[in-house]
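Asker: below are the sequence and a predicted model; questions follow.
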Amino acid sequence: MKRARWSQEDGTGIEHLVMNVSAKGIVIESAVVGESDAQTFGLVYRIECDARWQVTRLALKLAGGAALDLHRDEHNNTWRDAAGTPLDALSGCIDVDLTATPFTNTLPIRRLALARGERRVIRVAYVRVPELAVSAAEQAYTCIEPGRRYRYEGLDTGFTAEITVDADGLVLDYPGLFKRIV
C-alpha cells in the first residue's frame, strides 16, 4: 500500500491518496479538499485499473453534491455510466484525467512506459471538478528522463508542464499546480 499527499500550489487545497497494487490490478482511493475558480469543494474518488494500468472504473462523489460512476469495458474499450448508458463520446479513452488531482498523470505514465525521448498522444476521459463535466480530450506525454521526468501537453488547450515523479510514477512536482508533501 502506497500513500501520498499533495497540496495545491496556491495553498487552497490538499489531497490524501492510498494506492494498492496487486497482481489483479490497481485500486486508488482518495479524498480532496480543494478550490477551483474560487469555488470550494470536497471530493472522494476511486479509480480501478487492470494489471496493465488501464482504467476500468472511475467513481467520484462531491460532499453534499453530485456523484459520477463510469465503467470501461476492457474488451471493446467502451464507457458506460452507472445506469449502463453508453458514453460514445469517450470511445477510445483508456485513461482518465481529473482536474482536481495530479494523480491521474500516473495512469498514462505507468501504462505507456515510455523510453527517453518517446512521445505518445492519447485520448482521455477528462473530468472537470467540481462540475463533474466529462468530455474526451487529446493529450501527449513525452519521457524526458525515464521513471523521473515527463512533459505533459494538453493538446486541446495548449497547456504544457514538466512533471517530476517518484519510482512509483506518483507526481512529486507539477509546477504551478501541485506539490507532493508526503
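Answerer: In hand now; what should we look at? Given the structure is predicted, the values throughout are model-derived calculations rather than measurements.
Asker: CA only for contacts and neighbour counts going forward, please
Answerer: Noted.
Asker: from residue 146, how far off is residue 39?
Answerer: With the distance defined as CA to CA, to the nearest Å, residue 39 ends up 36 Å from residue 146.
Asker: ugh, typo on my part, it should be residue 175
Answerer: Shown here: residue 175 relative to residue 146, a distance of 19 Å by CA to CA.
Asker: so between these two, which is more surrounded?
Answerer: For the pair residue 175 and residue 146, the greater number of neighbours falls to residue 146 (17 against 12), based on other CA atoms under 10 Å.
Asker: quick one: secondary structure of the closest residue to that one other than its chain neighbours?
Answerer: The spatial neighbour of residue 146 that comes closest, neighbours along the chain excluded (CA to CA, 6 or more residues apart in numbering), is residue 116 at 5.7 Å. Using DSSP: H, G, I helix; E, B strand; the rest coil, the secondary structure recorded for residue 116 is coil.
Asker: presented hereafter is structure B, for comparison with structure A:
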Amino acid sequence: MPKSIFWSRTDTAGSEHVLLDDGNGLAARGTLLAVDPIPWTARYQVTTAPDWSTTRVEVEAEGPGWLRRVTLERATGRWRVTTAEQGDLDAALVAAGHPRAGLPGTDDPDRLADALDVDLSRSPLFNALPFHRLGMATQAADMPRRIIVAWVLLPGLEVVAAEQIYTGLGPGRVRFASGTFTADIDVDADGYVVRYPGLAERIDPR
C-alpha cells in the first residue's frame, strides 16, 4: 500500500491508521482503537470499483471476552452480508453500564439495496468514498447530494440502511448531515478528512 493516513480521535481516547492505494478506486486496510463505550479494536478492509462504489468491506471488532466479524459484498446490484461471533459483547456492555448492542449484520440485506457506499461508524476514512463517487471536488458549492449507505455500527457491527447528505462548501470543506447530526468537515485535495469536528483530526508525519 503506497499511502498511509493516521487520525487521532477528539471525542474519546482512540485513533485510526489506514494503509491505502487509490490509484484505481480504493483498496485499503485499517485499524481503529477506542475506549467508548468499552475498550475495543476494529480491523477493516475495504475495496471499491474504479468509480468508488463499494464492492466489499470486512470488519472485525474485538474486546475482552468477545469478537465479532461482518463481511459485506455487493454484486449484481445486491448485498450479501455474513457474520460471525465469539464470546459475549452484550455482557461486557451491560457490565459497564451500557445498553446491549444489536446483532451483527442484518436480517434483511435487501434493505441495503439502494446503498452504493458503506460507512463504518466513527471512521474518517469512509467519508472519502461518497466524496469521490459523487465527484464532490468538482461540484458547485451548496448542492446537497442525498445518498443511502450501508452503515456498520461499532463496536457491535450491526448493519443498517442510513440516509446521508453531502454538500460541498467550497474548496476543502464538505458538510455532512445524517438525521439531526451535521458536521462541516475539512478535507484535503484528495478528499480525505483533515479535521472532522467532534470526531477526529489527522496527524501528518513530520
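Answerer: Yep, it's here. Small disclaimer: the values here were computed from a predicted structure and weren't measured.
Asker: centre-most residue in the second structure?
Answerer: By CA atoms, centre = their mean, the second structure has its centre lying nearest to residue 120, at 2.2 Å.
Asker: find the nearest non-adjacent residue to the counterpart of that residue in the first structure, please.
Answerer: Matched by TM-score structural alignment, residue 120 of the second structure corresponds to residue 98 in the first structure. Using CA to CA, 6+ apart and skipping residues adjacent in sequence, the residue nearest residue 98 of the first structure is residue 127, 4.9 Å away.
Asker: need the contact list for the one you found.
Answerer: Residue 127 of the first structure makes contact with 96, 97, 98, 99, 133, 134, 135, according to CA atoms under 8 Å, 6 or more residues apart in numbering.
Asker: now check it against the second structure: what is it aligned to?
Answerer: Pairing criterion TM-score structural alignment: the partner of residue 127 of the first structure within the second structure is identified as residue 152.
Asker: which residues of the second structure fall in strands?
Answerer: In order along the chain, the second structure carries the following strands (DSSP state E): 3-9, 14-21, 27-34, 40-48, 54-63, 66-75, 78-87, 117-120, 145-152, 159-168, 173-178, 181-187, 193-196, 200-202.
Asker: make JSON lines out of those and add distance to residue 93 of the second structure.
Answerer: Written out in JSON lines, the entries for those read as follows (distance: least, CA to CA, whole Å):
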{"stretch": "strand 3-9", "distance to residue 93 of the second structure": "21"}
{"stretch": "strand 14-21", "distance to residue 93 of the second structure": "18"}
{"stretch": "strand 27-34", "distance to residue 93 of the second structure": "14"}
{"stretch": "strand 40-48", "distance to residue 93 of the second structure": "11"}
{"stretch": "strand 54-63", "distance to residue 93 of the second structure": "10"}
{"stretch": "strand 66-75", "distance to residue 93 of the second structure": "11"}
{"stretch": "strand 78-87", "distance to residue 93 of the second structure": "12"}
{"stretch": "strand 117-120", "distance to residue 93 of the second structure": "20"}
{"stretch": "strand 145-152", "distance to residue 93 of the second structure": "18"}
{"stretch": "strand 159-168", "distance to residue 93 of the second structure": "19"}
{"stretch": "strand 173-178", "distance to residue 93 of the second structure": "25"}
{"stretch": "strand 181-187", "distance to residue 93 of the second structure": "25"}
{"stretch": "strand 193-196", "distance to residue 93 of the second structure": "27"}
{"stretch": "strand 200-202", "distance to residue 93 of the second structure": "24"}
